[in-house]
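A.B. asks: following is a predicted model, sequence given first.
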Amino acid sequence: MTRIALAVDLGGTKIDAALIDDEGAILAPSRNRRPTGPAITPDGLRAAVTDVVSRALAHLPEGAEFAGAGIGSAGPIDLATGSIHPVNMPGVHGFGLVEAVRDAVIASSGEFDPIVRLRHDGGCLALAESWLGAAAGARASLSLVVSTGVGGGVVMGGIPIGGASGNAGHLGQMHVGELTVEEIAAGPASVRWAQLQGWHGETGEDLARSAAEGDRIARAAIERSAKTVGQALADASSLLDLEVIAISGGFSNVSDDYVDLVAAALRDWAALPYAQRTRVVRSALGGDGPIIGAAALVLRA
């Protein structure tokens, strides 16, 4: 019998839900989303959760075994209480996301006591990459998003490492010098830096075009981002003895060689040979990683 999980992926701009089977395939008709945003309230988020969950579960195949619900959320999270404290949605700090999803599943499916598991979105991405993606088979891996923010997750021996509160993997809040990785390397931060150097574009897409056309400031901004990420990853690999690092996120596509630049910076910065050998690769799952990983929280338990 096919096992099906409900996956919920909550980010700063949207909440996604979908049904995913035990092979990691997304049931396309079930996938749906609603906007979130920095001004969302607890009532607004609860309504969005109820809506996306009910729409997804309406496509549960007859005869399939419902395995439960997995949630990946912007962090920090609190595993002990099932609540979230997302930096980019201050109005919902303390929101009981596990409870909201459980209530929505019960209301939509009639399940009396469904399994509901929570991780932050970087941890879900890492779990998906280690299951089906670029880190499959690796003994120790880290998966990373470089986008409007920078975040990631760690998997050891196929098990996601959450740490004491479930928040391990917040690489973007590590410091390189006096600034955090996110303050230097994320897309908006790179655009701001380039503007301060005299570049006249507005977005990461503009930065990519300018660099491709030979603009030296735009190219320098991209190299600065990649070098910072690589240096942080060198330290992470020295600490964790990582075999593979998979990189995704919109800003990682700002140049064809972005991942190669990160890998070179890691090798240059790492002090020990085992860390220098860490493979840095592009994600094999792209934007689907976090939602597939959310499903894996129940399908791979």
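C.D. replies: Perfect, thanks for sending it. What you are looking at is a predicted structure, and each value in this text was computed from that prediction instead of being measured.
A.B. asks: going forward, measure contacts and count neighbours with C-alpha atoms only.
C.D. replies: OK.
A.B. asks: which ones are touching the spatially closest residue to Ala270 that is not a sequence neighbour?
C.D. replies: Residue nearest to Ala270 in three dimensions, not counting chain neighbours: Ala234, with 4.9 Å by CA to CA, 6 or more residues apart in numbering. Going by CA atoms under 8 Å, 6 or more residues apart in numbering, Ala234 touches Ala265, Leu266, Arg267, Trp269, Ala270, Ala275, Gln276.
A.B. asks: switch the cut-off to 7 Å
C.D. replies: Leu266, Trp269, Ala270, Ala275 (CA atoms under 7 Å, 6 or more residues apart in numbering).
A.B. asks: presented hereafter is structure B, for comparison with structure A:
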Amino acid sequence: MTALALDVGGTKLAAAQVSETGVLGDVKKTPTPETGVWDACAELLRAVAGDSTITAVGIASAGPVDTVAGTTAPINIPDWHDGFGIVAAAQSLFPSATIYFAMDGACATWAEHLFGAARGVPNVLGMVVSTGIGGGIVLDGKMVSGRTGNPGHVGHIVVPGSTEECSCGGIGCVETVASGPSSVRWAKLQGWEGDDGEQLAKSADAGDSIAVAALQRAGTALGQAIASAGALLDMDLVVVGGGFAQAGPMLWDPLYESIARHARLNFLTDLRVVAAELGGLGTLTGAGALTLERT
């Protein structure tokens, strides 16, 4: 059996069919448009579905989400800020299918728990460090869903020293310091002349002092957030993925140093932090797997 899976992000949309063993079929992607986002999603879903009989559709969306109401209002998709009824829209497209809907970080974390770096680990925090910072939580081998489907918003843990206003409206969220765009913005204010997170990582590897400082700043903030989450949740493992997490030792070394400095409670001494294994497709994999479990 397979499920049709959709990943709705602030910069890209993706869809694929997913098997029960986590194998993805042909993946189709498109940049997230400024308007007409659902039309673009529907076009992807139809293309991936083809002539197949679709009985299950899994949707992973950037948050905040409301899985009870079936709506999503991603911070990075202005077109949906008032809340979009994504479950109803998918149901109208596939009237006979079971629709399952979850936050993208939860789907990515569940995929790592089933098939990736957290395979078989009962207590896991997943983090996706990219355009924003999201995540998901697995405790005692079960996905934590919470009241509205939003556990794992680790990007909005407040870190020491940050006073910048976040896109969520709060002050000092780790996302304002450690996401790719936030790090690039800070580096440019210091005089760096690159354009994106990938260039920032390359500049740091080449020894550019501003780029090195930007990644050190980001890694330190991520370590502070992980230490806080670890103390709260008593986890075995933290899995960190996302495009900006690929920045290498210039990001990861200060992250580990920060955890060592802040996670000092005795039950945190065995907390492990590793890179995600499934890459950018883990979210689709998790959306499909969660849907098939409930079908």
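C.D. replies: It's in. Just so we're clear, the structure is a prediction, and the values are computed from it rather than from any experiment.
A.B. asks: circling back to that earlier point, ok, so of the contacts of Ala234 of structure 1, who is nearest Ala135 of structure 1?
C.D. replies: Within those, proximity to Ala135 of structure 1 (CA to CA) peaks at Ala275, which comes in at 16.2 Å.
A.B. asks: tell me the contacts of the equivalent of Gly58 of structure 2 over in structure 1?
C.D. replies: Using TM-score structural alignment as the criterion, Gly58 of structure 2 maps onto Gly70 of structure 1. Gly70 of structure 1 makes contact with Leu6, Ala7, Val8, Val116, Arg117, Leu118, Ala294, Ala295, Leu297, Val298 under the criterion CA under 7 Å, 6+ apart.
A.B. asks: which SSE is Gly70 of structure 1 in?
C.D. replies: Remark: Gly70 of structure 1 resides in strand 65-73, with elements defined by DSSP states H and E.
A.B. asks: ok now that strand, how far from the chain's centre?
C.D. replies: 16 Å (CA atoms, centre = their mean, to the nearest Å).
A.B. asks: what's the helix or strand for Leu45 of structure 1?
C.D. replies: Here Leu45 of structure 1 is assigned to helix 42-57, by DSSP H and E.
A.B. asks: swap that for Ile247 of structure 1, please
C.D. replies: strand 244-248.
A.B. asks: and Pro35 of structure 1, what's its match in structure 2?
C.D. replies: By TM-score structural alignment, Pro35 of structure 1 lines up with Pro31.
A.B. asks: number of nearby residues for its match?
C.D. replies: 13 (other CA atoms under 10 Å).
A.B. asks: how much space separates it from Ile259 of structure 2?
C.D. replies: 35 Å (CA to CA, to the nearest Å).
A.B. asks: one more: Thr35 of structure 2?
C.D. replies: In terms of CA to CA, Thr35 of structure 2 sits 40 Å off from Ile259 of structure 2.
A.B. asks: over to Gly120 of structure 2?
C.D. replies: 24 Å.
A.B. asks: same question for Gly36 of structure 2.
C.D. replies: In terms of CA to CA, Gly36 of structure 2 sits 42 Å off from Ile259 of structure 2.
A.B. asks: next: Thr291 of structure 2.
C.D. replies: In terms of CA to CA, Thr291 of structure 2 sits 35 Å off from Ile259 of structure 2.
A.B. asks: for Gly83 of structure 2, same thing?
C.D. replies: 36 Å.
A.B. asks: related to what we said a few turns ago, quick one, the helix holding Leu45 of structure 1 and strand 65-73 angle?
C.D. replies: Interaxial angle, helix 42-57 of structure 1 versus strand 65-73 (axes from the mean of the first three to the mean of the last three CA atoms, to 10 degrees): 140 degrees.
A.B. asks: for helix 42-57 of structure 1, which positions count as buried?
C.D. replies: 42, 45-46, 48-57 (16 or more other CA atoms under 10 Å).
A.B. asks: could you export those residues as CSV, including distance to Gly151 of structure 1?
C.D. replies: Formatted as CSV, the buried residues of helix 42-57 of structure 1 follow (distance: CA to CA, whole Å):
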residue, distance to Gly151 of structure 1
Pro42, 24
Leu45, 22
Arg46, 25
Ala48, 24
Val49, 23
Thr50, 27
Asp51, 27
Val52, 25
Val53, 25
Ser54, 29
Arg55, 29
Ala56, 27
Leu57, 29
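A.B. asks: what do we get in structure 2 for the residue nearest to Ala270 of structure 1?
C.D. replies: Match for Ala234 of structure 1 (TM-score structural alignment): Ala227.
A.B. asks: run the chain-centre distance for the helix or strand hosting that match.
C.D. replies: Assigned by DSSP H and E, Ala227 of structure 2 belongs to helix 209-233. From the chain centre to the centre of helix 209-233 of structure 2 is a distance of 16 Å (CA atoms, centre = their mean).
A.B. asks: of Gly83 and Ile259 of structure 2, which one has the most company?
C.D. replies: Ile259 (25 against 17).
A.B. asks: so where do the helices sit in structure 2?
C.D. replies: Assigned by DSSP state H, the helices in structure 2 fall at 37-49, 86-93, 104-115, 175-178, 180-189, 197-205, 209-233, 249-262, 282-293.
A.B. asks: what would those helices look like in a markdown table with distance to Val65 of structure 2?
C.D. replies: Below are the helices of structure 2 laid out as a markdown table (distance: least, CA to CA, whole Å):
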| stretch | distance to Val65 of structure 2 |
| --- | --- |
| helix 37-49 | 15 |
| helix 86-93 | 10 |
| helix 104-115 | 10 |
| helix 175-178 | 18 |
| helix 180-189 | 22 |
| helix 197-205 | 27 |
| helix 209-233 | 21 |
| helix 249-262 | 29 |
| helix 282-293 | 14 |
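A.B. asks: mean deviation, the helix holding Ala227 of structure 2 versus structure 1?
C.D. replies: The superposed helix 209-233 of structure 2 is, by mean CA distance after the TM-score superposition for structure 1, a mean 0.7 Å from where its aligned residues fall in structure 1.
A.B. asks: next, the buried residues of that helix.
C.D. replies: For helix 209-233 of structure 2, by 16+ other CA under 10 Å, it's 210-230.
A.B. asks: my guess is the match of Pro35 of structure 1 contacts Gly9. True?
C.D. replies: No: the pair Pro31 of structure 2 and Gly9 fails to qualify as a contact (CA atoms under 7 Å) at a distance of 9.0 Å.
A.B. asks: excluding its backbone neighbours, what's nearest the equivalent of Arg55 of structure 1 over in structure 2?
C.D. replies: In structure 2, the residue matched to Arg55 of structure 1 (TM-score structural alignment) is Ala47. Distances taken as CA to CA, 6+ apart put Lys28 closest to Ala47 of structure 2, at 8.0 Å, once the chain neighbours are dropped.
A.B. asks: next up, the contacts around that neighbour.
C.D. replies: Ala14, Ala15, Ala16, Leu44.
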